[in-house]
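need coordinates for the following:
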Amino acid sequence: MDSSSTLVSKALPRVLSEPTPRKHLHLQFEKSFPFANINYSAAGQKPAARSGASLNTLLYALSLSERGRRYVEGVMPLCGPPLRPELRLSRIWLEGPSTRRYLPAGAADLRSWDQLPRYINDRSDSEINLWLAAVLSSSRHEPELRVLGHRLNEVSTGSEVSLLSLNVWGLPELLGDRRREERREARLCRELRALGADIVCLQEAWGDTRRRVLEQGGYRYQASPENGHGVINSSGLLTLSNYPIEASHFAPFTCRPGFERLARKGVLFTKVRLPCGRRLEVFNVHLCSEPERLQRLLVSRAQAIQVRDSQLDEVAALIPKLSTHSGIRVVLGDFNIAESQPQYLKLQRLFGTDIYRRRMGESPLHDLCDARAEEERTGYTFDPLRNVFAARHHHARERLDYAWIETKAPAGFGFRADRLWVDDPISDHFGVLSSINILAAGTHYE
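Purely as a prediction, here's the structure:
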């Protein structure tokens, strides 16, 4: 063992293995942190001589100061599902040179572990995370503890956030075959759970489809328009998240022609708090559809184009009212605007960078020998050739669904997008799956 390992192994095990200094602190600790992410029932108890310090003991030590309590209460719940009780009480190995780098200044001079809090008072959450992540990531720990260490590291250094936008084609109850729709809804929930996107923006999630996704989709947080109920259905917009939603707002479009007055399409805003400390501002949008069937009797194609143009202006006017300078903005959904249409240029001007097109190349019209590469480059999300549900409509193959990110995002800000499609479609649209690399709050972009 090298000198740095000796320093850590001699200092922190002694610091964290002392008995609870005062019983009332233990009781206050349990009362202060009732959330289910960590079980503190054994926190503060002196561990057996051969077991060393436990995770519960360490968290209890941190909680003895106001700074440490804020850290435990604010950061730890973001780090995934609860650990098994035996893991919370298992020994934490503190040997190793990697932990010395993140050791709080002066920790080697501590004589009892209740002195530890005063050494973290001037430390940021990221610094505490990095130190604790280095401790828990030791190969000597159980896999679940190492996973917790990796999550803490993500909280410190940033996050890769995945976002899915999908028009689920949830037919209103009066129009759909209920049995067929139930089978498709069950498949949709299975696909969402298997995909595991961090944030999901759904369009056309009407009535029963919405209820089933909320019950079986596997997401902890959700936002849907409280005031978005039309004569038959709500707006159909639904945003799901694995991370806390701090705020949400729905704005119905003022211009909704024909039968779309019954659906009250609009834009659903959510502000999501990411593990790295940053906020992601998500605008879930569904614009006016191309008129078909009976809708053609009420709305012409030219009128639909004008309506979408007006709706884009409404979205653009809403963004500065809800967005903040500290948040990172994404606008995604079913825009019903093909990439070949002039309105696509307006999308670029209003919302920034088309993530999918940025990844695949600026022009979708290159002649490629590889047919699959050409298919991927065009990225059709409405594709009657490959989607049996879309084949019922008399439309060309088009890219109608987009994910946009603000052009002024800091340099070094990474993102990518893929068209999401399966051999057995679950909707008449294919989805767009995007991932964004976001640095931790307070981190300088290079």
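
for the rest of this, base every contact and every neighbour count on C-alpha atoms.
Noted.

what about residue 315, neighbour count?
Using other C-alpha atoms under 10 Å, residue 315 has 22 neighbouring residues.

which secondary structure element contains residue 153?
Secondary-structure assignment from DSSP states H and E places residue 153 in helix 143-157.

what do you get for residue 201?
Here residue 201, judged by DSSP H and E, is contained in strand 199-203.

give me the residues contacting that strand.
Residues from elsewhere that reach strand 199-203 (C-alpha atoms under 8 Å, 6 or more residues apart in numbering): 161-169, 236-243, 284-286, 332-334.

take these and keep only those in strands.
Judged by DSSP state E, strands contain the following of the contacts of strand 199-203: 161-167, 238-241, 284-286, 332-334.

in ChimeraX, select just the buried ones from these.
Only the buried members of the ones in strands among the contacts of strand 199-203 enter the following ChimeraX selection, criterion being 16 or more other C-alpha atoms under 10 Å:
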select :161,162,163,164,165,166,167,238,239,240,241,284,285,286,332,333,334
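
all the strands of the stretch 251-400 of the chain, residue numbers only.
In the stretch 251-400 of the chain, the strands defined using DSSP state E, counting those that start in this stretch lie at 266-273, 279-286, 328-334, 353-354.

which one of the ones you listed lies nearest to residue 195?
Across the strands of the stretch 251-400 of the chain, residue 195 has its closest neighbour in strand 328-334 (17.9 Å, C-alpha to C-alpha).

please provide the structure for the following sequence as well, for comparison with the first:
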Amino acid sequence: SDWSDITIININIFVTYLYLYFYINMLLNLSILTLNVWGIPFPFISKDRELRIAAIGLELSSGKYDIVSLQEVWSRKDCETLKNATESVLPYAHYFYSGVIGSGLLVLSKYPILSSFFHPWSVNGYFHRIQHADWFGGKGVGLCRILVDKHVVHLYNAHLHAEYNNNNDDYKTHRVIQAFDTAQFIRATRGDSVLQVLAGDLNAQPHDLTYKVLLYTSKMKDCCNSKNIVTNEYQKIRILLL
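Sure, this is the predicted structure:
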């Protein structure tokens, strides 16, 4: 009887190990890209926008990515260009409409998007500072529930308020509040998802309070920092644009 019990326990452990092995492998093989496309629809601000959007669409159509999280897709034309360029490899898409000019957040996915939800931030710049325009975007955090091989994955897309002035940052408190709000939203919506990914432009560095509040409140891990992934490298962006 004892040996039978031990055998059953060993079998259960082995089966559990196999399940975890394949489960973890599935997660590790999920390729997710986040990019701020700088799609401000004014040529004197955002140079070569149409050429860059076309080049980005070409890169995304390569089939290397399972989920793509984009920010600053302000133009409906740019949104359609990116969706049309990637529909053969990323057939599922969702744009989060918000504010006067839209949130700028676009998600493209290889896997079905089950549902989506947009949570606007209560603090987002100033109405009278038209030159900064963050207020008009109606910014917030967008959630896409994506079905990946029978598992629900939550993809969160967000673009926190810009800094504009390093020496006199009037929007630091705005970003901290946005980070805290985003972290609470992630914790409140985890539900039955097996994986939660925040892929966006956070306008924050590891030493910033915004970053620390977001990380510790959400109880998430910084995959880019732990894997030493280089981000925002000019040379890579230049190659992409070619």
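
got a TM-score for the pair?
Superposed pair, TM-score by TM-score structural alignment, normalised by the length of the second structure: 0.76. Supporting alignment: 208 aligned residues with a C-alpha RMSD of 2.6 Å.

which helices and strands does the helix holding residue 153 of the first structure pack with?
Judged by 3 or more C-alpha pairs under 8 Å, 6 or more residues apart in numbering; DSSP states H and E, helix 143-157 of the first structure is in contact with helix 125-136.

helix or strand for residue 94 of the second structure, which one?
Element membership of residue 94 of the second structure [criterion: DSSP H and E] is strand 92-95.

thinking again about what came up before, for residue 222 of the first structure, find the nearest of the strands of the stretch 251-400 of the first structure.
Per C-alpha to C-alpha, nearest to residue 222 of the first structure of the strands of the stretch 251-400 of the first structure: strand 266-273, 9.3 Å.

in the second structure, what residues pair with that closest one?
Aligned using TM-score structural alignment, strand 266-273 of the first structure spans residues 140-147 in the second structure.

dump the strands of the stretch 251-400 of the first structure to TSV, plus distance to residue 249 of the first structure.
Shown next, in TSV, are the strands of the stretch 251-400 of the first structure (distance: least, C-alpha to C-alpha, whole Å):
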stretch	distance to residue 249 of the first structure
strand 266-273	5
strand 279-286	10
strand 328-334	14
strand 353-354	23
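
please say which position in the first structure residue 202 of the second structure maps to.
Matched to the first structure by TM-score structural alignment, residue 202 of the second structure sits across from residue 335.

in this structure that match contacts residue 284, no?
No. Counting by C-alpha atoms under 8 Å, residue 284 is not a contact partner of residue 335 of the first structure; they are 10.1 Å apart.

all helices of the stretch 201-350 of the first structure, in order?
With helices called from DSSP state H, counting those that start in this stretch, the stretch 201-350 of the first structure shows them at 207-216, 301-322, 343-351.

export those to JSON lines and tack on distance to residue 401 of the first structure?
Formatted as JSON lines, the helices of the stretch 201-350 of the first structure follow (distance: least, C-alpha to C-alpha, whole Å):
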{"stretch": "helix 207-216", "distance to residue 401 of the first structure": "20"}
{"stretch": "helix 301-322", "distance to residue 401 of the first structure": "14"}
{"stretch": "helix 343-351", "distance to residue 401 of the first structure": "11"}
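
right, and the ones you listed - which one's nearest residue 250 of the first structure?
Here helix 301-322 is closest among the helices of the stretch 201-350 of the first structure (C-alpha to C-alpha), at 10.1 Å.

just want the angle from the closest one to strand 328-334.
Taking axes from the mean of the first three to the mean of the last three C-alpha atoms, to 10 degrees, one finds helix 301-322 of the first structure and strand 328-334 inclined to each other by 160 degrees.

what's in contact with helix 301-322 of the first structure?
Under C-alpha under 8 Å, 6+ apart, the answer for helix 301-322 of the first structure is 253-257, 267, 269, 287-291, 343, 347, 350-351.

now do the contacts for the residue nearest to the spatial centre of the second structure.
Closest residue to the average C-alpha location of the second structure: residue 199 at 2.2 Å, with C-alpha atoms, centre = their mean. Contact analysis of residue 199 of the second structure by C-alpha under 8 Å, 6+ apart lists 33-34, 69, 155-158.

swap in residue 100 of the first structure?
Contacts for residue 100 of the first structure (C-alpha under 8 Å, 6+ apart) come out as 4-5, 7-8.

try it again at 7 Å.
The neighbourhood of residue 100 of the first structure, defined by C-alpha atoms under 7 Å, 6 or more residues apart in numbering, consists of 4, 8.

please apply the same query to residue 126 of the second structure.
Contacts were defined as C-alpha under 7 Å, 6+ apart; by that measure residue 126 of the second structure touches residue 135.

quick revisit: of the contacts of residue 199 of the second structure, which stay in contact in the first structure?
On the basis of both residues aligned by TM-score structural alignment, their matches' C-alpha atoms under 8 Å, what survives of the contacts of residue 199 of the second structure in the first structure is 34, 69, 155-158.

including distance to residue 28 of the second structure, could the residues you listed go into JSON lines?
Converted to JSON lines, these look like this (distance: C-alpha to C-alpha, whole Å):
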{"residue": "34", "distance to residue 28 of the second structure": "17"}
{"residue": "69", "distance to residue 28 of the second structure": "18"}
{"residue": "155", "distance to residue 28 of the second structure": "15"}
{"residue": "156", "distance to residue 28 of the second structure": "18"}
{"residue": "157", "distance to residue 28 of the second structure": "20"}
{"residue": "158", "distance to residue 28 of the second structure": "22"}
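
of those residues, closest to residue 135 of the second structure?
Nearest to residue 135 of the second structure among these: residue 158, at 14.5 Å, using C-alpha to C-alpha.

quick one: what's aligned to the closest one in the first structure?
Correspondence of residue 158 of the second structure to the first structure, assessed by TM-score structural alignment: residue 285.

for that match, list the residues it contacts.
By C-alpha under 7 Å, 6+ apart, residue 285 of the first structure lies in contact with 266-268, 332-335.
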